[in-house]
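S.K.: give me the fold of what follows.
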Amino acid sequence: MDYIIKLAFVLLIFIYAWFFQAQNQEWDIDRELLKHAINMAVHDAAQEMNESERASGRLVFDPAAAEASFRETLKANLGLDDSLAPRTGSRLRSKVEVVDFVVIDESSGVTFPFLYEDSRYGITKFLQGPSVIAVIKTRHPVLIARAKTQEDIQVPAIQEYKFNK
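M.R.: Predicted coordinates for the structure are as follows:
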C-alpha cells in the first residue's frame, strides 16, 4: 500500500509538471504570434503619411489613418473581430487590448535622435526618426488553476524611419 501511495504522489507531481510545461509553451507560442502581428501592424501604420507634408520634405504621419491601419493589420494577422476579440479558428483565446499607440513625427515638436521612455511598459529607445510605437496585451493562457494569477502577455513594438545623414 505504501508503494501505491508513493507512486500516486509521483504521478501527480509528474502530471502537474507536464501541464505547467504545456502552459509555458502556450505562453511562448502566443507571445511569438503577438510579436509578429504587432511588428507588421506598426510597419503598416508607419506607411500612413500625410502626403502634403511629405511633398514638402517632412515626414508626418496621419494619426487617424495610422491607427486604423494598425488595427486592421492586427485583426487580419491574429484572426480578430472589430472589437479585437478572437474569431472562431483564431489561435488566441482572449481579447487583445491596444494599451498604447503613440505617433512621434516631425510635427510633434521633438528633434531626432530623441530618447523615448515609457516606464509603464519598460520601453527606452533612442528614436532616429519619426516612429510609431504600440503596446498590446492579452490574457495569459491558463491550463492549471494556481493561487497566483499570471500576468497578461504584453508586447511592445516600434517602427521608425532613420534619416540618412
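
S.K.: every contact and neighbour count from this point should use C-alpha atoms.
M.R.: Will do.

S.K.: would Phe101 count as being in a helix?
M.R.: No. Under the criterion used here (DSSP: H, G, I helix; E, B strand; the rest coil), Phe101 is strand, not part of a helix.

S.K.: near it, how many other residues are there?
M.R.: 18 (other CA atoms under 10 Å).

S.K.: which of the helices or strands spans the closest residue to it other than its chain neighbours?
M.R.: Leaving aside its chain neighbours, Phe101 sits nearest to Ala134 (4.4 Å; criterion: CA to CA, 6 or more residues apart in numbering). Using DSSP states H and E, Ala134 maps to strand 131-138.

S.K.: how about this one, so we can line them up?
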Amino acid sequence: MHKLLFGVLMIVVWWMLHGVQMDEELAMGTLHEGKRAIDRAAHAAAQQVDRDKLEWGVLSISSAAARTTAMDYLQANLRLGTDLEPQPGSWLREGLEVRVFQVINEDVTFPYTYRNPEYGYEVTLDRPGVVLIAHMKYPRIFGILAPVEWDLKGTAELVYT
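M.R.: So this is what the prediction gives:
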C-alpha cells in the first residue's frame, strides 16, 4: 500500500514540476515577444522625420509623430488598447507601462551616449534616435509564485541613405 501511495505522490509532484516548467517557458515566450514589440516600436518611432527641418538639411525626428507611432506599434504588436491594457485575444494579462520615451535629436553632439542609471541602460547613438523603456509583467499560472517583471529596453536610430 505504501508503494502505491508513494507512486501517486510522485506523479503529483512530477505534474507540478511539469506545470512550473511550462509556466517558465510561457514567461520566456512573453519576454521574447515583448522585446520584439519594443524594438519594432522604437525603430518605427525613429523613422518619423521632421520634414520642416529636413528642408533645411537638418536630420531630426518629430517627437510627437514618434511617440504616436511607437504607441500605435505597441498596441498593434501586443494587442493592447489605447490605454496599453490587454484587449481580448492578447497573450498579455496585465498592461504595459511605458517608463521612458525619449527622442534624441540634433541638439546634442554625435556620437552621443545616452545613460539612464535608474534602469542600468547605456547606448551610444551616431545620429538622431529614440530610446524606449517599458515595464511588462507576466503573472504566473500558479498563484504561489510571484509574477515575473521586466524592464524592456529598445533603441533605434534614424535611418537615411
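
S.K.: tm score of chain vs chain?
M.R.: TM-score for the superposed pair, counting by TM-score structural alignment, normalised by the length of the second structure: 0.89. Supporting figures: 161 aligned residues with a CA RMSD of 1.9 Å.

S.K.: mean deviation, the longest helix seen in the first structure versus the second structure?
M.R.: Ranked by number of residues, the top helix in the first structure under DSSP state H is helix 2-45. Comparing helix 2-45 of the first structure with its match in the second structure after superposition yields a mean distance of 1.5 Å (mean CA distance after the TM-score superposition for the first structure).

S.K.: quick one: that helix to strand 131-138, angle?
M.R.: In terms of direction (axes from the mean of the first three to the mean of the last three CA atoms, to 10 degrees), helix 2-45 of the first structure departs from strand 131-138 by 150 degrees.

S.K.: for helix 2-45 of the first structure, what is the distance to the chain centroid?
M.R.: Distance of helix 2-45 of the first structure from its chain centroid, counting by CA atoms, centre = their mean, to the nearest Å, is 19 Å.

S.K.: hmm, back to that, residue in the second structure paired with the residue nearest to Phe101 of the first structure?
M.R.: Alignment note (TM-score structural alignment): Ala134 of the first structure maps to Leu132 of the second structure.

S.K.: what about its match, distance to Leu145 of the second structure?
M.R.: Distance, Leu132 of the second structure to Leu145 of the second structure, by CA to CA, to the nearest Å: 29 Å.

S.K.: got it, and Ile133 of the second structure?
M.R.: Taking CA to CA, one finds Ile133 of the second structure at 25 Å from Leu145 of the second structure.

S.K.: which one's more surrounded, the two?
M.R.: Neighbours per residue, other CA under 10 Å: of Ile133 of the second structure and Leu145, the larger number sits with Ile133, 22 against 10.

S.K.: does the residue nearest to that one when sequence neighbours are not counted sit in a helix, a strand or a coil?
M.R.: Once flanking residues are discounted, Ile133 of the second structure sits nearest to Lys153: 4.5 Å by CA to CA, 6+ apart. Of the three states, Lys153 of the second structure takes strand under three-state DSSP.

S.K.: which residues touch Lys153 of the second structure?
M.R.: Residues in contact with Lys153 of the second structure (CA atoms under 8 Å, 6 or more residues apart in numbering) are 35, 38-39, 121, 131-134.

S.K.: 7 Å instead?
M.R.: Residues counted as contacts of Lys153 of the second structure (CA atoms under 7 Å, 6 or more residues apart in numbering) are 38, 132-134.

S.K.: ok, now how distant is it from Val8 of the second structure?
M.R.: Taking CA to CA, one finds Lys153 of the second structure at 46 Å from Val8 of the second structure.

S.K.: what's the counterpart of Tyr114 of the second structure in the first structure?
M.R.: Alignment note (TM-score structural alignment): Tyr114 of the second structure maps to Tyr116 of the first structure.
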